[in-house]
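Next come a sequence and a model predicted from it.
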Amino acid sequence: MAVLPIKLTKTNRDKLAQVLWVLNWISVVTGIILFSLGIFLKVEINKRQDLMAESQLQSVPNMLIAVGLIACVINFLGGKICYDCVDTNKFLRWKLVMLPYIICTFFFTLSVLVGALMCYSMHGQLEEALTFGLRDAMRYYKDTDTPGRCFLKRTVDQLQIQFQCCGNEGYRDWFQIQWVSNRYLDMSQREVVDRLRSNVEGKYLMDGVPFSCCNVNSPRPCIQYQITNNSAHFNYDYQTEELNLWMRGCRQALLDYYTNIMHSVGLTVLIIWLFELSVLTGVRYLQTSLENVLRQGDPECESDGWLLENSFVETARSNFNIIKHLGKFNQINISSNGDPNIDKPTTAHYGPDNVPPKSLPMAS
């Protein structure tokens, strides 16, 4: 039994072909949108690539770019096919192409859905990349004289100012690393030397943060050094009052930023997938109805169209049998090519001397 059958008259078939021609051209535009979304996502990731560890984040924008280009080609061809299907005689030129085209379009539509799901499933990879990337960027914050790292200080400062964040998880992350270069430390001061000697790794650690962590909305001048020393500042208690620093970590700030982008892109791709699926459904109805017209031989007759000629179970069973028979056919070919005695005449073995016995005299 056919799946979702409908009856189409000659007028309905012509209108369906015209509508699908318009929708395919709109799908070319959606392909350009997919391509543009992939480029936008790729630029956003590359913009802060120095703050992310190496991961598979580029797979999503690359897939959207590829799917967008394929969409333009497939839908351009689909528009040409649907335009010619208005005339039954012109459909004969595309009759053998229609089924492979629908199969390719089905897998393309499935790729669009996969791209949308990938946008929603990148949260874990993005969080891991930001965690390790920000940790390394903060570690090399002081290396302004090292080639390849001299720009990291500016990058981290711009990040903390723009996203109003501080550190990886919070401002206390700066307490655990040396973010001041040794060239700016006065080794003649006993306090500096004691701090360096008191650390096992010889690092100059302090309870201070870079200036970019200061909250510009705070009425009090920024306290960025000796944050945990109440006696170092007048009328100050870091445990009770709200510090004039950004409290949110940069990992969470960037994660929220990219998550919003991913969800917006994923929603757009999902809407495009639904649109492409409707176009594919219409093309399938047009193909099956026109093939039934050719079987009946009357271009003006009413014909049936369907998504599948048989039920889902029967279609799956028949396709499985076809694949199984193809596998057996390949095994036969392999065994035939591997056995040198196949398809060769056999030699009868008559005896130890390989001499045929004498023929018996015929009875009179």
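Great, that's in hand.

contacts, neighbours, all on C-alpha from now
Fine.

Tell me the buried residues in the host helix or strand of R195?
Under the criterion of DSSP states H and E, R195 resides in helix 190-198. Applying a neighbour-count criterion of 16 or more other CA atoms under 10 Å, one finds L196 buried in helix 190-198.

Quickly find the element holding the residue nearest to the spatial centre of the chain.
In the chain, the centroid-proximal residue (CA atoms, centre = their mean) is V60; its distance is 2.9 Å. For V60, the host element (DSSP H and E) is helix 59-84.

If you count contacts, what does that helix end up packed against?
With contacts taken as 3 or more CA pairs under 8 Å, 6 or more residues apart in numbering; DSSP states H and E, helix 59-84 sits against helix 10-47, helix 88-120.

could those be laid out in CSV, adding mean neighbour count and distance to G208?
Below are those laid out as CSV (neighbours: other CA atoms under 10 Å; distance: least, CA to CA, whole Å):
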stretch, mean neighbour count, distance to G208
helix 10-47, 19, 28
helix 88-120, 17, 38
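
take a look at this one as well, against the first:
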Amino acid sequence: MALMKIKFTQKKRVKLAQGLWLMNWFSVFAGILVFSMGLFLKIELRKRSEVMDNSESHFVPNSLILMGILSCTFNGFAGKISYDSLDPTKFAKWKPFLKPYLALCFLFNTLIFLTALICFLMRGSLENTLTQGLKNGMKFYKDTDTPGRCFMKKTIDMLQIEFKCCGNKGFKDWFEIQWISNRYLDFSSKEVKDRIKSNVDGRYLVDGVPFSCCNPNSPRPCIQYQITNNSAHYSYDYQAEDLNLWDTGCKDALLRYYTNMMSSMGVVVLFVWILEVTVMIGLRLLHTALESIANPEDPECESEGWLLQQSMKETIKLMLDTLKQLGKTNQVEAGAEGGEPTPTVATVS
């Protein structure tokens, strides 16, 4: 028994073809939207590529761009088929290509669904990328005189100001690296010498943070040096008081920003996928309805359209039988090629 079997009159076939033509052009605009989202996300990721460890994060925007291009191509082609189906003469030239085209549509819809899932599942990979990238970026903060790294201070400062964050996981990350350049250290000072000697790697570490970590909403002037020293500041308790620094790490701030963006894009792609599946089903019904016209000379006669010629269970069983048959054929061919030669018997005269 055919799956989703529907009877069509001439009027219903025309309405279906016109509706599909309109839906395909909606899908073309949806494809342009998906392409634009991918391009926007790619630009946003490239803006902060200095604090990202690898290019894996660009997999999502690249997938969106590709799906957008394919969507415009497939739906533009399907729109032409739907329009030509109103004229039997024009539609006749499309008949040999419809089955392969519908198979490609099914593959495309599978890919666009996977792209939507990827938008929701890339958080873990993006988190690792940001963690390592920010860690490396903070190490180069002080290298303002080093070619290729002189921009890193500005990048990190602008990042912390824009996203209202401090450090990688928190402001204490700055305590573990030397973020002040040697150029601005007085090596004749006893305090500087003692700090460098007290560190195994000979780094100048302080319990301070860059100015960009300061929260301007705090009523108190920013305390960015000697943060853990209560006696260095009047009426100050490091453990009990809310510090006037951003308490969110930049990894969490960026991760939240990008995951929210990709989740929103994932929802849009899911809606596009539903639209694409609807168009594919409609095109299949139109194809079978036109193919099953009993008398081609009488275009006004009734016909039947279906999604699958057999039920889902029978279709799956047929596919499995076909695969098994192909497997057996391959085994026979392999045995024939790799078989031992037939031994010859020598005759004694």
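Looks like it arrived, so ask away. Just so it is clear, the model here is predicted, and its values are computed rather than measured.

quick one on the thing from earlier: give me the mean distance between the helix holding R195 of structure 1 and structure 2.
Once superposed with structure 2, the aligned residues differ from helix 190-198 of structure 1 by a mean of 0.5 Å; criterion: mean CA distance after the TM-score superposition for structure 1.

matching residues in structure 2 for that helix?
Against structure 2, the aligned range for helix 190-198 of structure 1 is residues 190-198 (TM-score structural alignment).

how far out from the middle of the chain is the matching stretch?
Taking CA atoms, centre = their mean, to the nearest Å, one finds the center of stretch 190-198 of structure 2 at 49 Å from the center of the full chain.

likewise stretch 324-334 of structure 1?
Per CA atoms, centre = their mean, the centroid offset for stretch 324-334 of structure 1 relative to its chain is 36 Å.

residues touching M138 of structure 1, list them.
156, 167, 174, 177, 179 (CA atoms under 8 Å, 6 or more residues apart in numbering).

W174 is in contact with the second one, correct?
Meaning G167 of structure 1. Yes: with contact defined as CA atoms under 8 Å, G167 of structure 1 reaches W174; the gap is 6.3 Å.

neighbour count winner among those two?
Ranked by neighbour count (other CA atoms under 10 Å), G167 of structure 1 and W174 place G167 first, with 24 against 21.

got the contact list for S82 of structure 2?
Taking CA under 8 Å, 6+ apart as the criterion, S82 of structure 2 is in contact with 17-18, 20-21, 283.

redo that, cut-off 10 Å
14, 16-22, 24, 91, 282-283, 286-287 (CA atoms under 10 Å, 6 or more residues apart in numbering).

now L37 of structure 1
31, 43, 61, 64-65, 68, 265-266, 268-269.

In ChimeraX, how would I select the buried members of those residues?
Those of the contacts of L37 of structure 1 that count as buried under 16+ other CA under 10 Å are selected in ChimeraX with:
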select :31,61,64,65,68,265,266,268,269
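
Closest to L294 of structure 1 out of the contacts of L37 of structure 1?
Nearest to L294 of structure 1 among these is G31, at 33.2 Å by CA to CA.

what sits against the closest one?
So G31 of structure 1 contacts 25, 37, 64-75, 272, 276 (CA under 10 Å, 6+ apart).

hmm, back to that, export the contacts of S82 of structure 2 to CSV and tack on distance to L307 of structure 2?
Below are the contacts of S82 of structure 2 laid out as CSV (distance: CA to CA, whole Å):
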residue, distance to L307 of structure 2
V14, 18
L16, 14
A17, 16
Q18, 19
G19, 17
L20, 15
W21, 19
L22, 21
N24, 19
F91, 19
G282, 9
L283, 9
L286, 10
H287, 10
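
which of those residues lies closest to L255 of structure 2?
Relative to L255 of structure 2, the closest of the contacts of S82 of structure 2 is N24; by CA to CA it sits at 35.6 Å.

thought that closest one was touching G76?
Yes: using CA atoms under 10 Å, N24 of structure 2 makes contact with G76 at a distance of 6.7 Å.
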